[in-house]
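*Asks:* 3D, please:
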Amino acid sequence: MATPASVIAAAAAPPTPGRPSIIGPASGPEPPFPLRMEGRVISGFGRGSKELGIPTANLPVDASATPWISDFKSGVYFGWASLQLPASPATPSTTTNNGFTVYPMVMSIGYNPFYRNTVRSAEVHVLHSFAADFYGAPMRLLIAGFIREEKDYAGLEALIADINFDCEVARASVARPAWTPRELFSGSSSNSSSSSADPSKDGQEGGTLDGAWLLRPWSEKAQETTAPATGGDGTA
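*Replies:* Model (predicted):
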């Protein structure tokens, strides 16, 4: 697929001045984080790849399943996503933790003022290259922190530049041990003795964040309905 001209132009555009390159203290997420969200991936507005060069996997914004989201500030967040994808020669599975693999992610929750959306959406950009779409796949999010508020932009290039910087901020922020699920390295999930390690983590210091919830068995009847957890089983 050809790269959109707006994406090429955005490569030379700077992000909004004065933005921090890393979020939160080295000691790990601070209340109310981390937060949990889960569901099956749904289709979005169809512009992530086409216009922005940044594919997204959307989840329903459902207050009955995710009570905290109704009063939560719109904006850009970061953390971890776990996906249950079928293995194939093009996208082999790297884990047997109930079929889930964990990846860093950045996401927006809100209306996206640039596009004048009238419906609130949760759009997740998983920081990994996939060979195919995965609509309908089970996805869990461990939302570790807040990057910035959503804003309008004078042009598409400025929007893309800020999104690309969001991705850099997310990668840098979750790379620290207290922000990284220990299950990525130890495979210490209560459901499996094998690792869900991302190959890109080779050589990185092991994490201490509890990510067991990301890897537990999927149940359509057990969608997460709690506010932020305070420890133990995880907490996006």
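
*Asks:* please make it C-alpha for all contacts and neighbour counts, starting now.
*Replies:* OK.

*Asks:* all helices for the protein, in order.
*Replies:* Taking DSSP state H to define them, one finds helices in the chain at 5-10, 156-174, 183-186.

*Asks:* nearest to residue 87, out of those?
*Replies:* helix 183-186 (18.6 Å; C-alpha to C-alpha).

*Asks:* can you point out the buried residues in that closest one?
*Replies:* 183, 184, 185 (16 or more other C-alpha atoms under 10 Å).

*Asks:* please generate a structure for the following sequence too, so the two can be compared:
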Amino acid sequence: MRGPVVKGFGRGSKMLGIPTANLDVSPLKLQADALAPGIYFGWAAVAKEDRRDVGGGVYRMVMSIGWNPFFDNAKKTIEPWLLHEFGGDFYDQELRLHVLGYIRPEANFTTLEDLVKRIHRDAEVAKTCLALEEFAKHAHDPFLVEGLVPN
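*Replies:* Predicted coordinates for the structure are as follows:
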């Protein structure tokens, strides 16, 4: 998947402490519909722009695709969390995603704290999987690295 980073609901950073780099579902409907709603892992590439001091690399990511039952979304979302500390946002910059594996289906949670704990556990699963050679090698996929300006 690829597309410009768009503003989401504003819950990731502010409410959850988990900043996501959202993609617009509309142009990615075929790809998003091909994946069951749930949590995935893979690699993400952010193109670096001259005016911004973020991006320019390939990063581990964990991603939610679906309706986020805890928040009862009416609209399907694509919400990757790049597992890296960035110095700023990268709205409108191109984000490329190479989805490699499925972690779990969407789930509802009784508390916000339970949701945040599970998201962090999903991130640990993603990191563990992406450290395995069979998944690590995909960080160098031409789809991700082609045209990137190094950080």
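
*Asks:* distance to residue 58 of structure 1 added to the helices of structure 1, as JSON lines?
*Replies:* Listed next are the helices of structure 1 as JSON lines, based on distance: least, C-alpha to C-alpha, whole Å:
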{"stretch": "helix 5-10", "distance to residue 58 of structure 1": "21"}
{"stretch": "helix 156-174", "distance to residue 58 of structure 1": "16"}
{"stretch": "helix 183-186", "distance to residue 58 of structure 1": "23"}
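
*Asks:* circling back: and which of the buried residues of helix 183-186 of structure 1 is nearest residue 51 of structure 1?
*Replies:* Of all these, residue 184 has the smallest distance to residue 51 of structure 1: 32.6 Å, by C-alpha to C-alpha.

*Asks:* show the contacting residues for the alignment partner in structure 1 of residue 106 of structure 2.
*Replies:* The alignment partner of residue 106 of structure 2 in structure 1, by TM-score structural alignment, is residue 150. With contact set as C-alpha atoms under 8 Å, 6 or more residues apart in numbering, residue 150 of structure 1 has these partners: 74, 75, 76, 108, 110, 112, 113.

*Asks:* quick one: buried ones out of the residues you listed?
*Replies:* The buried subset of the contacts of residue 150 of structure 1 (16+ other C-alpha under 10 Å) comprises 74, 75, 76, 108, 110, 112.

*Asks:* residue in structure 2 matching the first one?
*Replies:* Read that as residue 74 of structure 1. Residue 74 of structure 1 maps onto residue 37 of structure 2 when the alignment is built from TM-score structural alignment.

*Asks:* wait, its match sits on residue 63?
*Replies:* No. Residue 37 of structure 2 lies out of contact with residue 63 (C-alpha atoms under 8 Å); the separation is 10.4 Å.

*Asks:* and for residue 128 of structure 1, the neighbour number?
*Replies:* Residue 128 of structure 1 sits with 10 neighbouring residues when counted by other C-alpha atoms under 10 Å.

*Asks:* gap between it and residue 113 of structure 1?
*Replies:* Residue 128 of structure 1 sits 26 Å away from residue 113 of structure 1, going by C-alpha to C-alpha, to the nearest Å.

*Asks:* residues near residue 29 of structure 2, how many?
*Replies:* Neighbour tally, residue 29 of structure 2, other C-alpha under 10 Å: 11.

*Asks:* now do it against residue 60 of structure 2, distance only.
*Replies:* Residue 29 of structure 2 is 23 Å from residue 60 of structure 2, where distance means C-alpha to C-alpha.

*Asks:* now the residue most central in space within structure 2. Nearest residue, chain neighbours left out?
*Replies:* Residue closest to the average C-alpha location in structure 2 (C-alpha atoms, centre = their mean): residue 80, at 1.3 Å. What sits nearest to residue 80 of structure 2 in space, not counting adjacent residues and going by C-alpha to C-alpha, 6 or more residues apart in numbering, is residue 63, at 4.0 Å.

*Asks:* measure residue 129 of structure 1 to residue 114 of structure 1 for me?
*Replies:* As judged by C-alpha to C-alpha, residue 129 of structure 1 and residue 114 of structure 1 stand 26 Å apart.

*Asks:* neighbour count: those two, which is higher?
*Replies:* The residue with more neighbours, out of residue 129 of structure 1 and residue 114, is residue 114; 14 against 8, by other C-alpha under 10 Å.

*Asks:* if anything else comes up later, I'll come back, but that's it for now.
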